[in-house]
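> No sequence on hand, only this structure:
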């Protein structure tokens, strides 16, 4: 099978198109012919190994000390079941599916084998493969964090870094819960954010939200560039400050200064569950969740896709067509 292989940590040019042996499913696995996958900020971070210093040792042990252990990147996919293991019971050959590869990665290839217990669900006929492939990573992260806030109708929600794969879904989920949503990102992404439901938008390069005097029930900091002490004055006393990061390695980065009565802080790493993915896919199929696709690249141009994601200009998602 064709696969884009990361031979060494470093720049996107380290990604090479290679022929690999097609994986065969174990008893509890399914083999999927991948028709669409994506490139996320997390993929770029794993390829370049740009983790904070204090995470270098655990990440080296997880991903490989001198070179990547999981040589094929890609965290989410949509495709067709090619073969099934003898003991799995949820899928059959020919099923259209969408899912997450978790820490096994491997979606940037023609085929991937995964245990049936992973976050993999049947794909509704209303969605195409490119749309579906963008839902798992951004969607399950957005849902995980926003559920911690238990958003109520009429509350005010601020989303920092709203223009990426997590943020575009977070804006819509917060609106779905009845919140008033303010979205912060680059000027180039603001029109798109308004088009998917944001009530207000802020260009972070021109305006500092902490200087406006506005306060919020929920602040969801996806990009991790603000500290809690910086944002404290913008959070209501009963509010919650969510710290999530699409680039994986910056989780737990830079928050300090919490004072008594200044609200709650939640830091975590999303757990990926099939039930959550099914909920998100159903919302999308019913037209209640819009998938935002900026650009598509063929699998052979994965390196160019990585360059584009690292530019910071990506609106929503970058999709890889196989």
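Done, it's in. Since the structure is predicted, the reported quantities are computational estimates derived from the model, not experimental observations.
> CA only for contacts and neighbour counts going forward, please
OK.
> How are the strands of the stretch 101-250 of the chain distributed by residue range?
Counting by DSSP state E, counting those that start in this stretch, the stretch 101-250 of the chain has strands at residues 111-115, 120-122, 156-160, 180-185, 200-203, 216-221, 235-243.
> Comparison target below:
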């Protein structure tokens, strides 16, 4: 099968298309023909060995000290079941499914073997491209807003990085839960963020967040440029600071009204998000869709810092 292989750290040019053995599903796994897979900021960071501040040593130990241990990147995907393991009774070839592979990665390929318990059924009303784009940013936004901050009617929410993969979902989910949303983005993306449900947009190229007088019940940082100190200054007295992208120092110090750390990959969350997408309550924002042979261009787009929403490849 064809796969995007990264066998050394470096620029987007290190990503190459190669023929590799097709995985065989274990007894508890399903073999999926990948129809679409997201290329995320996490993929870009691993490829370039650019990890959040303080995480460099730990990340190298996890992903490979000298070169990537997992040579096929990609976690969020959508596709069609082609074979099932011996113990799988509730899925069959032809089923359309989607999910995330976690640290195992491997989705930037024509086929991926995944434990059946990590898969959600894709609704027919949701495209493979939208399903692949939805899960990474959507599950992160859902984890922080719903599970950690209990966002609901009357909550005031600030989303820093409102035009990215996490941010576009966070704006819509907060609005869906009844919150009043303020999005932080650039001038070029203000219309997009307003269209997704933000009542107000702050242009970070013109306004320094540190100088605004507003205070919010929830502040979600999807960029990584708010520290605990700067984020707390934006909170109302009972407010909660959500650091979806944080360095090691802030992750370790996060306690009380500060939440940081990775979001879990839960099938129940995938199903909730897919239902919203199928009903039209959430729009999956896709920046670009590339064929797998052009995946280096996808990495270049992410590295440019101008990506809007999600980038998807079609194996």
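It's in. Predicted, not measured: the structure shown is a model, and the values here were computed from it.
> re earlier: indicate which one of the strands of the stretch 101-250 of structure 1 is closest to residue 228 of structure 1.
Nearest to residue 228 of structure 1, of all the strands of the stretch 101-250 of structure 1, is strand 235-243, at 7.5 Å by CA to CA.
> After the closest one, which helix or strand is next?
strand 264-267 (DSSP states H and E).
> mind checking how far that next one is from the chain centre?
Strand 264-267 of structure 1 sits 20 Å away from the centroid of its parent chain (CA atoms, centre = their mean, to the nearest Å).
> check the fit of the following helix or strand past that strand onto structure 2 and give the mean distance.
Scanning forward in sequence from strand 264-267 of structure 1, with DSSP H and E defining helices and strands, the next element found is helix 274-285. Superposing on structure 2 and averaging over aligned pairs (mean CA distance after the TM-score superposition for structure 1), helix 274-285 of structure 1 comes out at 0.6 Å.
> Onto which residues of structure 2 does helix 274-285 of structure 1 map?
Alignment of helix 274-285 of structure 1 against structure 2: residues 267-278, by TM-score structural alignment.
> re the thing from before, using JSON lines, lay out the strands of the stretch 101-250 of structure 1 together with distance to residue 129 of structure 1 and mean neighbour count.
Compiled in JSON lines, the strands of the stretch 101-250 of structure 1 are given as follows (distance: least, CA to CA, whole Å; neighbours: other CA atoms under 10 Å):
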{"stretch": "strand 111-115", "distance to residue 129 of structure 1": "15", "mean neighbour count": "23"}
{"stretch": "strand 120-122", "distance to residue 129 of structure 1": "12", "mean neighbour count": "23"}
{"stretch": "strand 156-160", "distance to residue 129 of structure 1": "28", "mean neighbour count": "25"}
{"stretch": "strand 180-185", "distance to residue 129 of structure 1": "27", "mean neighbour count": "24"}
{"stretch": "strand 200-203", "distance to residue 129 of structure 1": "30", "mean neighbour count": "18"}
{"stretch": "strand 216-221", "distance to residue 129 of structure 1": "29", "mean neighbour count": "24"}
{"stretch": "strand 235-243", "distance to residue 129 of structure 1": "30", "mean neighbour count": "22"}
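> And the longest strand seen in structure 1, what's buried?
Longest strand in structure 1, counting residues (DSSP state E): strand 29-39. Neighbour counts over strand 29-39 of structure 1 (16 or more other CA atoms under 10 Å) mark 29-39 as buried.
> cool, and stretch 77-88 of structure 2?
Applying a neighbour-count criterion of 16+ other CA under 10 Å, one finds 77-85, 88 buried in stretch 77-88 of structure 2.
> Residue 55 of structure 1 is nearest to which of the strands of the stretch 101-250 of structure 1?
Between residue 55 of structure 1 and those, the tightest spacing by CA to CA is seen for strand 235-243, at 17.2 Å.
> how big's the offset between that closest one and structure 2?
Strand 235-243 of structure 1 versus its aligned partner: 0.6 Å mean (mean CA distance after the TM-score superposition for structure 1).
> contacting residues around that strand?
The contact list for strand 235-243 of structure 1 (CA atoms under 8 Å, 6 or more residues apart in numbering) reads 145-146, 149, 215-222, 224, 228, 251-252, 261-268.
> Same check on stretch 55-71 of structure 2?
Looking at stretch 55-71 of structure 2 with CA under 8 Å, 6+ apart, the contacting residues turn out to be 5-9, 46-47, 49-51, 104-106, 247-248.
> Just the ones of those residues in helices?
Among the contacts of stretch 55-71 of structure 2, the subset assigned to helices under DSSP state H consists of 46-47, 248.
> Top of those residues by number of neighbours, please.
Each of these was scored for neighbours by other CA atoms under 10 Å, and residue 47 scores highest at 25 neighbours.
> Identify the residue nearest it in space, chain neighbours excluded?
Counting by CA to CA, 6 or more residues apart in numbering, residue 9 is the residue found nearest to residue 47 of structure 2 once chain neighbours are left out, at 5.4 Å.
> what about that neighbour, how many residues close to it?
When neighbours are defined as other CA under 10 Å, residue 9 of structure 2 has 20 of them.
> so how far is residue 44 of structure 2 from it?
10 Å (CA to CA, to the nearest Å).
> Quick one: work out the angle between the lengthiest helix in structure 1 and strand 235-243.
In structure 1, with assignment by DSSP H, the single longest helix is helix 136-149. Here helix 136-149 of structure 1 points in a direction 150 degrees away from that of strand 235-243 (axes from the mean of the first three to the mean of the last three CA atoms, to 10 degrees).
> In terms of secondary structure, what does helix 136-149 of structure 1 contact?
Helices and strands touching helix 136-149 of structure 1, as assessed by 3 or more CA pairs under 8 Å, 6 or more residues apart in numbering; DSSP states H and E, comprise strand 96-100, helix 165-176, strand 216-221, strand 235-243, helix 274-285.
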